[in-house]
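J.: just the structure for this:
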Amino acid sequence: MLPEKLKNKLEKRQQENAFRQLGKSNHLIDFSSNDYLGFSKAKDIFDKASKVLAEQNSIQNGATGSRLLSGNHKLYQIVEQQISGFHNSETALIFNSGYDANLGFFSCVPQRNDVVFYDEYCHASIRDGITMSLAKAFKFKHNDLTHLEEILKQVQNENDIYIVTESVFSMDGDSPDLTELSRITIKHNANLIIDEAHAVGVFGENGNGLISHLQLEDSVFARIITFGKALGAHGAAILCSKDLKNYLINFSRPFIYTTALPPHSLATIKTSYDELVNQNDNITAHIKTLQSNITFFNSEIERLRLQELFIESHSAIHCSVISGNENVKRIAQELQNHGFDVKAILSPTVAKGKERLRLCLHSYNSSEEMTKVLELLATFV
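T.: The predicted structure is shown next:
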């Protein structure tokens, strides 16, 4: 039997129309996945990943253990060198997921009496990691660098300062002024950490992210990238210095005490990066088409006079704020009934009153599909 306190919490969530349930796969037009370039379903990437394993003489379904024991497959070194070169970083350390990477970093790097300043909209994995650390933590208003400077001035601390944000926010699709943030970080002798999960494959030369695009690599202490979005694979990595990598290997519990990724996941990551690095016409077209789709989608928002409904975004994530769990769920269902896979984001995932439809754009969405989904939305709101 479930304890009474837990039952009460479930019942409260149902009463608030915020009860989460696992959905089923469908054949609707995709406006919900993070598969921005369509890599997750690319047969050539799947086949090439299998070839990579064959070339390594590796017939192995599982990792067999943690990386510090038996799971450090030889592909790890190959892939970590590959991605650090691609993102212009001294080195990289692969984790099993973006959640693991953020939890692993923030739970062990900031020390007692250190201070962490984080954007109030930072991902749950970042906030969970910070909570597990012994550091003091303060949040600043979303993308408000003036507020960040104000609270930085109030802290007189001899220990280390960390500033944390995302280059593209997963629930808003917007970005901070990263160049100004870099200046502030240097001014206050702080360490800057950027989560680039939703920028890789979307921004930068061949999709290497916003930090590389703005040439800010030298002013960033660590970058968190993930492979389960535009790269269509699984896992994540922290881009950092060799010293920080060694520290994480020794002190990051989510890295130390978990079974490593299976070799096929590493082969898929390698193959996805190979496709970006090789710049063949097909992949280059994917990124250009995605950027073109983002521009077209924004122009359709303007044509249909939906600007007040949407958070301004030049990323692949576009959010239409529709207050109330019941209301936003109803409109999402209407769009699904018309063949479009659009998901409602409910409170408490986002703040109450800020519930939203989250529409993700892809290289494979047609202009007709984008126009139709927005025209439908306009009739429901």
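
J.: drop to CA atoms for contacts and neighbour counts, all remaining ones
T.: Fine.

J.: who's in contact with Pro110?
T.: By CA atoms under 8 Å, 6 or more residues apart in numbering, the residues touching Pro110 are Val116, Ser133, Leu134, Ala135, Asp160, Tyr162.

J.: any idea how far Ser107 is from the second one?
T.: If you measure Ser133 against Ser107 using CA to CA, to the nearest Å, the figure is 4 Å.

J.: let's see this one next to it:
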Amino acid sequence: MWSIEEKLALRLQERVSQNNLRELPIVQKKIDFCSNDYLGLASNAALAQQIQQTYAQLPFLQNGSTGSRLISGNSLYAMELEEALATTFQAEKALLFNSGYSANTAILSAIPQKGDTIVYDEYIHASLKEGARLSFASRYPFRHNDLEDLEKKLGKATGEKFVVAESVYSMDGDVAPLEEILRICRKYNAHLIWDEAHSTGVWGENGNGIACTQQLQNQIFARIYTFGKAMGVHGACIAGSAVLIDYLVNFARPFIYTTALPLHSLVSIREAFKFLQANTYLQHTLYTRIAAFAAELMKYPSLQTRWIKSESAIQAIKIGGNALTKTIASQLQTADYDVRAILSPTVKEGEERLRICLHVYNTEEEIRNLVEYLTHVFMQTTAGFAASSG
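T.: The predicted structure is shown next:
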């Protein structure tokens, strides 16, 4: 009989044979085309100084929060921050969470009940799928951004109906058709849970996301905003009605049983939003970088057919095959372009891709050189793979 260690080792070996073993990378100083720091706030020296100055001026400093919000971890500062976030996101109330993963798991494990139905876009975050699994509700995926398939699945749903979608999808970088999704939700009396992870900070006034930009926020049951991407800090919040937030305080296990964010993290969140409000040019600079990437890519027909067109900072080039995709990514890394391969099973087999993230600090020259070199490497490597397989 095999030991548990032997069974685990066997599963790891299967990953090796499939060319998709995950390993922790050593972060090196390359040209960043992989991080979620779209606005450059994570490494912004002026914001860091602003956070430290504000933190140092507080009358009482703590290294840790000492407990959960319901025991000893609550503070007037946390509650004032939630009020400020509710104002920013144009909601009745907001509730802080330690991460986007925690917020996503919390809302879907707490709200839908046995007998209810969750219909979700097949490309939503793993944390949302995990929350749905924990809810005991029936759950069905619909094809990515496919409104016809969404309506078909909702037509068969029972109990309270919940639709789960994202503003910007992390693997394709495309934007969900929010207005059309809401129309279908109204038709079937379904409640939309809307994840703004990759649009927080990038879209909208003071970074309040796509729903507020389209003035549809009041039609959405719950919205999730995360601060570890474009906002450059950490944490998340859920925005919605007072009833929703009070319910989560009472029933969301990831909130109830988690040690609260420390004071320094709360200050960081508040100051990041203040900084963005005072430096709106950052959003416009990012938009120019996105436009520059699209313009460069249009010069190279070999990549155009593999490009998933996107208005966001996330740009994907489908390659296909773990080995080929890893090889091209490795050559880009060697040339100091930090582009990462996204492999199956993270994406469907055959849809392995390069995920290119754009930032305000990527110069137009760097973008131009990346696309030119990527084209060269793609043509050379695919020809080599074709010759070896032939």
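
J.: sorry, back to before: neighbour count winner among Ser133 and Ser107 of structure 1?
T.: Each of Ser133 of structure 1 and Ser107 has its neighbours counted (other CA atoms under 10 Å); Ser107 has more, 24 against 20.

J.: not counting sequence-adjacent ones, nearest residue to the aligned partner of the more buried one in structure 2?
T.: Here Ser107 of structure 1 is matched to Ser109 in structure 2, going by TM-score structural alignment. Sequence neighbours aside, Ser135 is the residue nearest to Ser109 of structure 2 in space, at 4.2 Å (criterion: CA to CA, 6 or more residues apart in numbering).

J.: per the alignment, that neighbour corresponds to what in structure 1?
T.: Using TM-score structural alignment, Ser135 of structure 2 sits opposite Ser133 in structure 1.

J.: hang on, isn't its match packed against Phe105?
T.: No - counting by CA atoms under 8 Å, Ser133 of structure 1 does not reach Phe105; the two are 9.5 Å apart.

J.: burial of Gly155 of structure 2, as a residue count?
T.: Neighbour tally, Gly155 of structure 2, other CA under 10 Å: 11.

J.: what's in contact with the strand or helix carrying Phe273 of structure 2?
T.: Assigned by DSSP states H and E, Phe273 of structure 2 belongs to helix 263-278. By CA under 8 Å, 6+ apart, the surrounding residues in contact with helix 263-278 of structure 2 are 41, 47, 50-51, 54-55, 61-65, 77-78, 81, 201, 205-207, 227, 231-235, 282.

J.: any of those residues buried? List them.
T.: 41, 47, 50-51, 55, 65, 78, 81, 201, 205-207, 227, 231-235, 282 (16 or more other CA atoms under 10 Å).

J.: now, which of those lie within strands?
T.: Using DSSP state E, no member of these falls within strands.

J.: inside helices: which ones of those?
T.: Within these, residues falling in helices by DSSP state H are Leu47, Gln50, Ile51, Tyr55, Ala78, Leu81, Leu282.

J.: quick one: contacts for Phe188 of structure 1?
T.: For residue 188 of structure 1 the amino acid is His, not Phe. Shown in contact with His188 of structure 1 (CA under 8 Å, 6+ apart): Leu152.

J.: can you rerun that using 7 Å?
T.: Not one residue lies near His188 of structure 1 by CA atoms under 7 Å, 6 or more residues apart in numbering.

J.: look up how far Cys108 of structure 1 lies from it.
T.: Using CA to CA, one obtains 22 Å as the distance from His188 of structure 1 to Cys108 of structure 1.

J.: how far off centre is stretch 279-295 of structure 2?
T.: The chain centre lies 19 Å from the centre of stretch 279-295 of structure 2; the measure is CA atoms, centre = their mean, to the nearest Å.

J.: ok, now stretch 217-237 of structure 2?
T.: That offset, for stretch 217-237 of structure 2, works out to 10 Å (CA atoms, centre = their mean).

J.: Leu148 of structure 1 -> structure 2?
T.: Match for Leu148 of structure 1 (TM-score structural alignment): Leu150.

J.: so who does the residue lying closest to that match once chain neighbours are set aside touch?
T.: Among residues not flanking Leu150 of structure 2 along the chain, Phe142 sits closest, at 5.4 Å (CA to CA, 6+ apart). By CA under 7 Å, 6+ apart, the contact set of Phe142 of structure 2 is Val119, Tyr120, Asp121, Glu122, Asp149, Leu150, Lys153.

J.: highest neighbour count among these?
T.: The most neighbours of any of these, using other CA under 10 Å, belong to Tyr120, which has 26 neighbours.

J.: would you mind measuring from that one to Ser68 of structure 2?
T.: 30 Å.

J.: again, but for Ile31 of structure 2
T.: In this view, Ile31 of structure 2 and Ser68 of structure 2 are 39 Å apart by CA to CA.

J.: quick one, what contacts Ala233 of structure 1?
T.: Ser40, Phe227, Ser265, Thr268, Ile269 are the contacts of Ala233 of structure 1 under CA under 7 Å, 6+ apart.

J.: ugh, wrong one, I meant Arg13 of structure 1
T.: Per CA under 7 Å, 6+ apart, neighbours of Arg13 of structure 1: Phe19.
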